[in-house]
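Engineer: Got a predicted model here, sequence first, then my questions.
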Amino acid sequence: MNDKWSAEQTAAISDVVTRRVTARIGIFFDGTGNNRVNSQIGADCQALIEMNGGQHIKECAGRHVHPGSSYSNDLSNIARLVDLYRLQRVAENDSAGLKVYYPIYVSGAGTTSGGRDSVWPGQSFGRGTTGVICKVENAFRKLETVLKAFPHDNPDCVLEALELDIFGFSRGAASARHLANEILKQRAGMLEPILQSRKVRLSEHFSWRNGSVQLKVIGLFDTVAAIGSFRDMGNTRDASNRRVNLYLPPGCAQQVLHLVARDESRRNFALNSVLPEWPKEIVLPGAHSDIGGGYPPQMEESVLLTRPQSSLVNRDSPCEAAPCWKNAQALLSTMSRDDWIDPLDRQAFLRVQTCESKCYPCRKNLSGMKTIVAAVGMNRQVFGHLSRVSLQVMHALACDEGYLSTRCRTALNFSFLPSSKAFQPA
C-alpha cells in the first residue's frame, strides 16, 4: 500500500479513530466440481423428489440427476471447514488485542453457484471464467468487500494488521497457492489496489515494510492444478501450469500443511507437492476425494473386476452363448464372495455383466452378427466417510498453528462410519 497516503488518511480521521484492530480472514477455495450452494440445491431437490413419490420437480430442472455434477456432490472438507471458521465482524478484545474474523468461501473450478457447470474449459482444463486464475480474482473481490465493510461495523477503528489463513482442495489448492503468491508480490500484487482504496481504513503503521500483512496457515488437500492449454495440447498430466504460480518459498507463511492421497492414480491427476520446502506433507489412505471430500455419504457402486472381453455372435444368440460370457463366468466361479464383499452388506453381489454393441458391422458378410462384451462386475454399498479422517487431521493441525475455529478446543463430532443397519434390506 502507499505508505504516504496511509499516513495522510490516518491523520484526517485521527480525531475520531482511537482503536487499532487486527483482521484475521480465512479464504477457502473449493475443489473442481465442488460448490456448497449447488450441493444444497441438489440435496433439497432430491428431498422434494422423494416427498413427491419420485415425480420430477420443475424447479429442480433435472440438475440433481447428473452424476458427478456440483449438484450431486456432497459437501467437501473445504465447505465443512469454512462453516467452522470464526465469524466476528465487530472488534472484540482477546489476549492478543482487538480482532475481527471473517471467513470467505470461493466455489470450485468449473462451477457457478445456481448455474450450469462449466465442463469445458473450467473442469477439464482449469481455465476460463470458472478456472483457477478467475477463482483467485473472485477471492480478491470478496476480500475487498469484507475490508470495505469493516469501517461500517467498527466506526471508531482502523486496521493495524491483516492475517490470512488460506485453504484449498484440488484445483482450489492451486488457487490457494496462487493467491498466496499474489500476496507475496506485495505492492505488485492484487491486494495492493484494495489497500489503497479510501474505503479501507488503515492505521499509520500499516505497511508492507512493517509486515502488516501476514500469511498464517496455508492448508491444502491434494493439490492437483492440472492446467491444460493449447501450448501443451491440453495436457493436464504434465508439470506445466501456465500462469498459475504454485511455488511456496520457505518462510512465506507461518505453516503450510498438505494432505495427499496415497491411493490416487496419478497418470491424469499429477500431484503438485510442497516438498522439500515444507515438510508437513502427510500421505493418507484413499483417493483424491477421500482426502478433500465430496463423495455422497452413501451410494451404490458398480465396478468391473476383470478386463472386458468381446465376442462376435449371431444377432439372435443370447448373451450366455457368447465365448466372452463363458470366460467371464469361469472367472466368476473362481472368485470368493467373502474376499470381495463386506459380509454385512447383504445387498452386494458379484455377477457377469454384459452389454451389446449398438453399432452393427457394416460388412455384408457380418450383417447378421452383433458384438457382446462381458466382464465380472460387483455391486455394493460404499460410503464417503473416509474423508472425515482428513478433515479431522487438517482441523487438528491447523488449530495447533493458531487457526481460529469455533470448535478448536473440542474434537469434531463426526461419525466416521454408519451403523451396520444401513446394510440391512428394507
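Structural biologist: Right, received. Where do you want to start?
Engineer: Going by C-alpha atoms from here, please, whenever you check contacts or count neighbours.
Structural biologist: OK.
Engineer: packing partners for the strand or helix carrying residue 151?
Structural biologist: Element membership for residue 151, per DSSP states H and E: helix 132-153. With contacts defined as 3 or more C-alpha pairs under 8 Å, 6 or more residues apart in numbering; DSSP states H and E, helix 132-153 has these neighbours: strand 88-94, strand 97-106, helix 171-184.
Engineer: Can you lay out those as JSON lines showing mean neighbour count and distance to residue 390?
Structural biologist: Shown next, in JSON lines, are the helices and strands packed on helix 132-153 (neighbours: other C-alpha atoms under 10 Å; distance: least, C-alpha to C-alpha, whole Å):
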{"stretch": "strand 88-94", "mean neighbour count": "14", "distance to residue 390": "27"}
{"stretch": "strand 97-106", "mean neighbour count": "20", "distance to residue 390": "19"}
{"stretch": "helix 171-184", "mean neighbour count": "26", "distance to residue 390": "15"}
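Engineer: Quick check: which of those is nearest to residue 354?
Structural biologist: Taking C-alpha to C-alpha, helix 171-184 is the member of these nearest to residue 354, at 36.4 Å.
Engineer: Mind giving me the packing neighbours of that closest one?
Structural biologist: Contact partners of helix 171-184 among helices and strands, from 3+ C-alpha pairs under 8 Å, 6+ apart: strand 19-29, helix 132-153, strand 157-169, strand 213-221.
Engineer: Contacts for that helix next, please.
Structural biologist: 28-32, 108-109, 126, 132-133, 135-136, 166-168, 189-191, 215, 218, 220-226, 244-248, 252 (C-alpha atoms under 8 Å, 6 or more residues apart in numbering).
Engineer: to the chain's geometric centre, what's the distance from the longest strand seen in the chain?
Structural biologist: Counting by DSSP state E, the longest strand found in the chain is strand 369-383. Taking the mean of its C-alpha atoms, strand 369-383 sits 30 Å from the chain's own mean (C-alpha atoms, centre = their mean, to the nearest Å).
Engineer: Got another one to weigh against that:
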Amino acid sequence: HLKTGAGYFVEAGDEIHYYAGDKVVIDAAMELTARGGGSFLKLDPSGVTLSGPAIKINIGGTPGNGSGLNILHAALPFVAAADQAGSTLARLSPSAKFPAPEPDMLAAQAAETDEIEDEEEEEETNLPIEQLITLRIGVFFDGTGNNKENSQSVAGCRAEDVGLEEIAEAIRQHCANHGFDRQGRSPDNSYGNDVTNVARLYGLYRDESDVKIEMSAQTASLRVYLEGIGTRSGTEDSLYSQGTGQGSAGARSRVEESPEKIAKAVNFFYQQNPHTQIERIEFDIFGFSRGAAAARDFANEVQKGADNLIAVALPPGSPMLSPNFGWNPDDVTLGFVGLFDTVAGIVAPGALDFSPHNHRNPGLNLQLAPGVAKKVVQLVARDERRHNFSLNSAGASDIVVPGVHSDLGGGYMPRAKEKVFLSRPRSSLARLTTPNEHTNACISTAAELDGKLGQLQRYGMGLSVESWSIELPFNRQRDLYREKHVFCAIQSEREVSGALSLVYFRVMRELAVREGVPMNDIPATPQLTLPAELEPIYVKVLAYATGESAHLALTDGEEALLYRRYIHQSANWNAANGWNNSVFSIFFINRPTQDGKRMVHQHD
C-alpha cells in the first residue's frame, strides 16, 4: 500500500513494467491521461479522447500483434457518436469501414487536440525535477584485534560490570566460550578488548540511511564500519591476519570489503528517498592502528576515479546517481581523514619478510598526497616504544600527544590490573636447594631494578623481582645433585585506567566537527564521561591540536598524573602464552626497541 500527499512521481531511464496476476485497476477521480510517442489517451468527465497519427484496435492476438483495425484520426468523433447510438467498439470487425467525417468536425477535433497537447505540455513543465544532493559517507576502519560487535557482545562478562558467580549459567557459559574466567578476567582477543575510538566516533556519525529527508535538503549522511584487522563479528579471531596484517581479515581485505558495505548503505538510503539523486559524494575516513593503514589505502583507492573499487559497486548510470556523476574529481572528494597512530606492520612470509618493524607494507598505499583531503589529522603516541609498533608518519599532519598506542586509539579496559615484566627474563642454572634470589639471574636482575627505579617512579609502580624455576630431570648415575633453571625479571603491578583514550576521542571529534563532519553530540553516559581530573588536560591537548597553542604545556603534576594512572606500559617482556622461558625474541611481541626509541617510517 502506497499513500502520498500532493503527488507521487516515478521516472525510469528506459522502461517501467507493472504486472498483476488477475487485474490492474487505475482509478482517477477527475482525469486519467496516458501519452507516448506523440499520441495520447485521455479520460475525463467529458468523455474519452484518443489522439495520434493512426489508431489500431486489435482483434485477437497479443498487444501489438493480432488483427489490426486502422482508424483514421479524423474518424474518432464518428466512432464516439456511433457508440452512443448503441454500436460499441467491441462489435467492430477488422473489415469495418467508417464514412469520412464532415470538414467542420475535423477542424473542431484538431483545435481540441491542440488544446489538450498544450495542457499536457504545461503539466509536464510543472513536474518537479529530481532532488540533487551531496551525500557524505563516513567510513570507519577499526584496529588490529578490535571489533565493536564482539566487544559489546561480552560487555557483561567483565569483573567490573557484574559478579559472575551470581549470573545465570547460560550467561556464564557465553562468557566462558569467549575466554572469560569465573572472576571476569579478560581473554587476549577481540572479545577481551573495550571498544575503540573508531567505534565510538562511528556511533556519533550522523546516519540518515533510514530517514526520509526533507524535500529542501541538499545533503545527507551515511556511515559504514569495517571490523578490525584479524577479527570477524561473532566468530573466532584470525591469528594469521592479526599477526601479518594479511589474509581474508587483513588490512587490504578490509579496503576491498568496503565498496559492498557502502553500496548497501547507499541503496538503503535510496529506497527511503527515491526522489533524490546523488550529485556529489564526500568521504570522511577514520582509522586506528592497522585500520589507519587501511584508511589511508582507501583514501588512495577513491583517488583512482572511475577505476576505483567503489565505482564498480556504484557505477555511473546507477539510478541513485545523477546522470552527470562519473566518479571524477568534481564528483567525489575526501573531507576529513582522522587517524589514530598508524601502524601498518605488514608481514609477508611468502617474500621472506617476517618483520612488522620495517617499512615494507606490500599491498597497501600509505602515501597521502598534498591536498588529498580537506583536512588530514594523525594523533601520534608519544610514549609508544615497542619494536613491533613502528609508526607510519603522516608528515605535517602528525600531532604528538601523551600516551601509548591504545591510550590514543582505545581498546584498553576502563579499569585493569596491569601486571608486566619490564626486563627480559634472565636465566641461570642452580642447585635445586639454592634460593632463587641467590642465583646469578636474580642478582643481576636486582641490580637492573636499582637502575630503573628513578626512571619508573613517575609511573607510581610497585616494582619487584619476580622469579620462577623449572626443575631439570635427575639422573642418579650421572648427576651429583638435583638442578633447576631459574628465571628472574623485573615485574610491575598496578591498576591503570583506560580513560585517557576519552581525551583523544573528544579531540578527534572536535577537529572533525570544525571541518563540517556531521557528528552528533557525545551522550552523557558513564562509559563516555571524562574523569574530572582529565578535563584540564583535554582543554590543553585540544588547544595544541587545533594550533591555538604552540606547545602542549602540561604541568609536571599533570604529566605525573598521566603516568601514574593512565599511560599504560605497552612495551614489556610478557611473552606469548607459554613462552616466558624462551630464548627467542620473536615470542616477546611487545618487547621494547633496543634503544628505547620508537622507529618512525617517514612520510615521503
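Structural biologist: Yep, it's here. Quick caveat: nothing in here was measured; it's all calculated off a predicted structure.
Engineer: tm score of chain vs chain?
Structural biologist: Aligned and superposed, the two chains score 0.83 in TM-score terms (TM-score structural alignment, normalised by the length of structure 1); 404 aligned residues with a C-alpha RMSD of 3.5 Å.
Engineer: JSON lines for the helices and strands packed on helix 132-153 of structure 1, including distance to residue 14 of structure 1?
Structural biologist: Below are those laid out as JSON lines (distance: least, C-alpha to C-alpha, whole Å):
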{"stretch": "strand 88-94", "distance to residue 14 of structure 1": "18"}
{"stretch": "strand 97-106", "distance to residue 14 of structure 1": "18"}
{"stretch": "helix 171-184", "distance to residue 14 of structure 1": "28"}
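Engineer: of all these, which lies closest to residue 412 of structure 1?
Structural biologist: Per C-alpha to C-alpha, nearest to residue 412 of structure 1 of those: strand 97-106, 18.6 Å.
Engineer: what packs against the closest one?
Structural biologist: strand 19-29, helix 77-84, strand 88-94, helix 132-153.
Engineer: what do you get if the cut-off is 10 Å, keeping everything else the same?
Structural biologist: Applying 3 or more C-alpha pairs under 10 Å, 6 or more residues apart in numbering; DSSP states H and E, we find strand 97-106 of structure 1 packed against strand 19-29, helix 77-84, strand 88-94, helix 132-153, strand 157-169.
Engineer: Make JSON lines from these and add distance to residue 376 of structure 1 to it.
Structural biologist: As requested, those are exported to JSON lines (distance: least, C-alpha to C-alpha, whole Å):
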{"stretch": "strand 19-29", "distance to residue 376 of structure 1": "40"}
{"stretch": "helix 77-84", "distance to residue 376 of structure 1": "34"}
{"stretch": "strand 88-94", "distance to residue 376 of structure 1": "56"}
{"stretch": "helix 132-153", "distance to residue 376 of structure 1": "40"}
{"stretch": "strand 157-169", "distance to residue 376 of structure 1": "34"}
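Engineer: And the residue of structure 1 most remote from its centre, how far from residue 45 of structure 1?
Structural biologist: In structure 1, the residue that sits farthest from the middle, by C-alpha atoms, centre = their mean, is residue 365; the gap is 52.7 Å. Distance, residue 365 of structure 1 to residue 45 of structure 1, by C-alpha to C-alpha, to the nearest Å: 51 Å.
Engineer: gap between stretch 188-198 of structure 2 and the chain center?
Structural biologist: Counting by C-alpha atoms, centre = their mean, stretch 188-198 of structure 2 comes out at 15 Å from the chain centroid.
Engineer: got the end-to-end distance for that stretch?
Structural biologist: 20 Å.
Engineer: so it aligns onto which residues of structure 1?
Structural biologist: Under TM-score structural alignment, the alignment places stretch 188-198 of structure 2 onto residues 68-78 of structure 1.
Engineer: Mind checking the helices and strands packed on helix 132-153 of structure 1 for the one nearest to residue 152 of structure 1?
Structural biologist: Using C-alpha to C-alpha, those put strand 88-94 closest to residue 152 of structure 1, at 9.5 Å.
Engineer: All the helices of structure 1, in order from the start?
Structural biologist: For structure 1, applying DSSP state H gives helices covering 3-13, 36-51, 77-84, 124-125, 132-153, 171-184, 192-196, 288-292, 323-333, 337-340, 387-400.
Engineer: The fifth one versus strand 88-94: what angle between them?
Structural biologist: Compare the direction of helix 132-153 of structure 1 with that of strand 88-94 by axes from the mean of the first three to the mean of the last three C-alpha atoms, to 10 degrees and you get 70 degrees.
Engineer: Noted, bye for now.
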